[in-house]
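K.L.:
please find the sequence and the predicted model below.
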Amino acid sequence: MARSSPRFYYKGDRLKPLRAFCQVARLGSISRAAEALFLSQPAVTLQVQALERELGQPLFERIGRRFSLTREGQVLYELARPLVEGLDGLDAEFRNRIKGLQAGELHVAAGTSTILYLLPPLVQAFREQHPEVQLVLHNVTGQDGLGLLRSDAVDLAVGSMLDVPADLAYEPVQSFDPMLICPPGHPLADKPEIALEDLSPYGLILPPRRLTTYRLVDLVFQQRRVPYTVALEVGGWEVIKQYVAMGLGISIVTSICLTEADKGRLAARNLRAYFPPRSYGVVMRKGKYLSPQARAFVDLVKPGLFERRDYFAPGHSER
């Protein structure tokens, strides 16, 4: 009689070993995965080993005390994570679909500029359509925001990204031009054509160097071998605009932060010939289970809500 292929004890319940595998992959530790699953460490180890035996591939390699995915493990993780999270979230999804969007919370991470200039019409539209949903905006930037995404402390993030990590998905929906700002009457305010070299004699006011804007400005100047000086590092577009208006320096900002209220105190010149536009959009963890509230918010994030019609809008360089 022909021998059948081996069958392991867990095949009747694939969810358990896959859940154990996903937790070890996410946390990098058998012990932490066991704590998250309320299981013993040997139980988690056996489930992962049985999965490796059945698939015939090593799924982890141990580097020091940390478990890291092999190439084969990464493939399985990308396939298994949405399945595990979808099944784990089935009860909540069912309840949410029954009661609609009349309750619940939505947590969104965003930087100060996004909250100030980009999100107000979006938040207003969401509140009008879903007044019973408690919307929580987490004011964070850079790695802090990505950390909240990866730990599931927020449902999604809205902002700008240049380098997108492999575990995140970024959907840009609107771009804004780079703009030189200076006080009215500054030598660059009325200059017919602005070259990058024209900025060299004047000190720049920039965000802290750990942020993307500083790194992007530095990269462009370095690539073109144009010298520049930084007069002041300070956080927040509103603060930068105020210091520029006071005559303490010039700055390179994204047009998203320029409004009609700035017209009398700042001159703005478009620098798209030298600096790339900055896109803004939605950032999500790949494979993340999105609640109906989160999906409703994402559906609202579209270019129409982000369009701004003022004298500083992209494409304009008037004073």
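P.N.:
Sure thing, it's come through. In this text, all values refer to a predicted model and were calculated from it rather than measured experimentally.

K.L.:
all contacts plus neighbour counts: C-alpha atoms, from now on.
P.N.:
Will do.

K.L.:
so how far is A34 from K11?
P.N.:
Using CA to CA, to the nearest Å, K11 is found at 20 Å from A34.

K.L.:
nope, P227 is what I was after
P.N.:
Distance of P227 to A34, computed by CA to CA: 55 Å.

K.L.:
what about those two, which has more around it?
P.N.:
A34 (19 against 13; other CA atoms under 10 Å).

K.L.:
wait, what's in contact with the more buried one?
P.N.:
Contact analysis of A34 by CA atoms under 8 Å, 6 or more residues apart in numbering lists 20, 40-41, 44.

K.L.:
filter those residues down to the buried ones.
P.N.:
20, 41, 44 (16 or more other CA atoms under 10 Å).

K.L.:
from the residues you listed, pick the one nearest P165.
P.N.:
A20 (24.0 Å; CA to CA).

K.L.:
second one coming, line it up with the first:
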Amino acid sequence: MALRPGSTPRFAYKGDRLKPLRAFCQTARLGSVSRAAEALYLSQPAVTLQLQALERDLGVRLLERSGRRITLTREGQELYELARPLVEGLDGLDSAFRDRVSGLDAGDLQVAAGSSTILYLLPKIVEAFQARHPEVRLSLHNVTGAGGLELLRSDAVDLAVGSMLDVPADLDYAPVYRFEPMLITPRDHPLAHKPELALGDLSPYGLILPPKRLTTYRLVDLVFHQNRVPYTVALEVGGWEVIKQYVAMGLGISIVTAICLTDADRERLAARSLARYFPSRTYGVVVRKGKFLSPQARAFTELIKPALFERGDYYGTGPSER
């Protein structure tokens, strides 16, 4: 049947617009039609047909192949930002409705965080959350930064709490607190009592640092090279508690984030700010863009700032203004 002049094409799939939009969002998120088909329990040709129909209906190209991976065109990115929260909102409607009806009396909450965040930042938050919502099953996933991002992208966790320097385009990061970089030494170390501390003053002493693959090591290396100051690494070891113990034993000095320093540490270590040379580190909440947060997740994030205000054992500068 011929179309009347000025009429708009109509496609049968419009009766269920959610299906092609869901196929599009999964393909955009996973970068592959085959992986999207697996996630949707559909055949690859079925997903391809839905994507083609969506492009015909909108009259624009939404996806393009870059090597073996599918990427979004400019128009595709715009549609993705519009469609993703709608698709996820509808997909999560049943769960959201049950949560609204039953409140926070039950359910699961999955949170990703690194060791330092779990050890120094989250205890009071977890304590407050469990006191208010004892029926919620809270799971903390102890992962490094890259591991936490993978869990976020695969929806294995609801949110992540930690520090980020570079924020990927598909994630949202809300920094809450900022902590200064600190030099720690034994209390009787020459640098502990030096009136003015320059970066070059650290050169004669071996540094105890986390492994090279971690952000702290890479940041230390960058700052020393930018200032053309030589440095030596006496020891690489994971975990702030181990590093502090080795510094207290006189095995070297270290550059740490103030989040890990407590009143007990100040009795055995000298700590001096290096904010003149090193950037402060922020800690906050990371979520996937367009992610529908459950009431449990929202309740957890709302506790973060009040709980942090109760901390008095850090060299921080208060809530982040970034």
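P.N.:
Done, it's in. Note that the structure is a prediction, hence the values are computed from the model and not measured.

K.L.:
rewinding a little: in helices, which of the buried ones among the contacts of A34 of the first structure fall?
P.N.:
If you go by DSSP state H, those have 20, 41, 44 in helices.

K.L.:
ranges for the helices of the stretch 101-250 of the second structure?
P.N.:
Taking DSSP state H, counting those that start in this stretch, the helices of the stretch 101-250 of the second structure run over residues 115-116, 123-132, 145-153, 215-226, 240-248.

K.L.:
the aligned partner of E75 of the second structure in the first structure: how many residues sit nearby?
P.N.:
Alignment note (TM-score structural alignment): E75 of the second structure maps to E72 of the first structure. E72 of the first structure has 13 neighbouring residues, counting by other CA under 10 Å.

K.L.:
ok, S163 of the second structure next?
P.N.:
S163 of the second structure is flanked by 25 other residues according to other CA under 10 Å.

K.L.:
how about it, what's its partner in the first structure?
P.N.:
Under the alignment (TM-score structural alignment), S163 of the second structure maps onto S160 of the first structure.

K.L.:
ok, now how distant is its match from K288 of the first structure?
P.N.:
Taken as CA to CA, the span from S160 of the first structure to K288 of the first structure is 19 Å.

K.L.:
before we move on, back to that, reformat the contacts of A34 of the first structure as a markdown table; add distance to Q293 of the first structure.
P.N.:
Shown next, in a markdown table, are the contacts of A34 of the first structure (distance: CA to CA, whole Å):
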| residue | distance to Q293 of the first structure |
| --- | --- |
| A20 | 28 |
| S40 | 35 |
| Q41 | 36 |
| V44 | 33 |
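
K.L.:
and those residues, which is closest to Y274 of the first structure?
P.N.:
A20 (49.6 Å).

K.L.:
aligned counterpart of that closest one in the second structure, please.
P.N.:
Per TM-score structural alignment, A20 of the first structure is aligned with A23.

K.L.:
please apply the same query to R285 of the first structure.
P.N.:
Match for R285 of the first structure (TM-score structural alignment): R288.

K.L.:
quick one, what contacts V123 of the first structure?
P.N.:
Not one residue lies near V123 of the first structure by CA under 8 Å, 6+ apart.

K.L.:
actually A258 of the second structure, sorry about that
P.N.:
Contacts for A258 of the second structure (CA under 8 Å, 6+ apart) come out as 179-182, 314-316.

K.L.:
R10 of the second structure: which of those residues is nearest?
P.N.:
Nearest to R10 of the second structure, judged by CA to CA, of the contacts of A258 of the second structure is F179 at 57.0 Å.

K.L.:
number of nearby residues for that closest one?
P.N.:
When neighbours are counted by other CA under 10 Å, F179 of the second structure registers 23.

K.L.:
how close does the top helix by length along the second structure sit to the first structure?
P.N.:
Longest among the helix segments of the second structure by residue count, using DSSP H, is helix 74-91. Here the mean offset of helix 74-91 of the second structure against the first structure after fitting is 0.9 Å, by mean CA distance after the TM-score superposition for the first structure.

K.L.:
by contact count, what packs against that helix?
P.N.:
helix 18-30 (3 or more CA pairs under 8 Å, 6 or more residues apart in numbering; DSSP states H and E).

K.L.:
buried residues in the next helix or strand along the chain from the helix it packs on?
P.N.:
Note on helix 18-30 of the second structure: by DSSP states H and E, the next helix or strand toward the C-terminus is helix 33-40. For helix 33-40 of the second structure, burial by neighbour count (16+ other CA under 10 Å) applies to 33-34, 36-37.

K.L.:
what does stretch 89-104 of the second structure give?
P.N.:
89, 96, 99, 104.

K.L.:
if I look at the aligned partner of E135 of the second structure in the first structure, how far off is L162 of the first structure?
P.N.:
Under the alignment (TM-score structural alignment), E135 of the second structure pairs with E132 in the first structure. As judged by CA to CA, E132 of the first structure and L162 of the first structure stand 35 Å apart.

K.L.:
tell me how far the closest residue to the match of R285 of the first structure other than its chain neighbours lies from E78 of the second structure.
P.N.:
Leaving aside its sequence neighbours, R288 of the second structure sits nearest to L171 (CA to CA, 6 or more residues apart in numbering; 4.5 Å). For L171 of the second structure, the distance to E78 of the second structure equals 16 Å [CA to CA].

K.L.:
more neighbours: which of the two?
P.N.:
Set side by side, L171 of the second structure and E78 show more neighbours around L171, with 15 against 12, by other CA under 10 Å.
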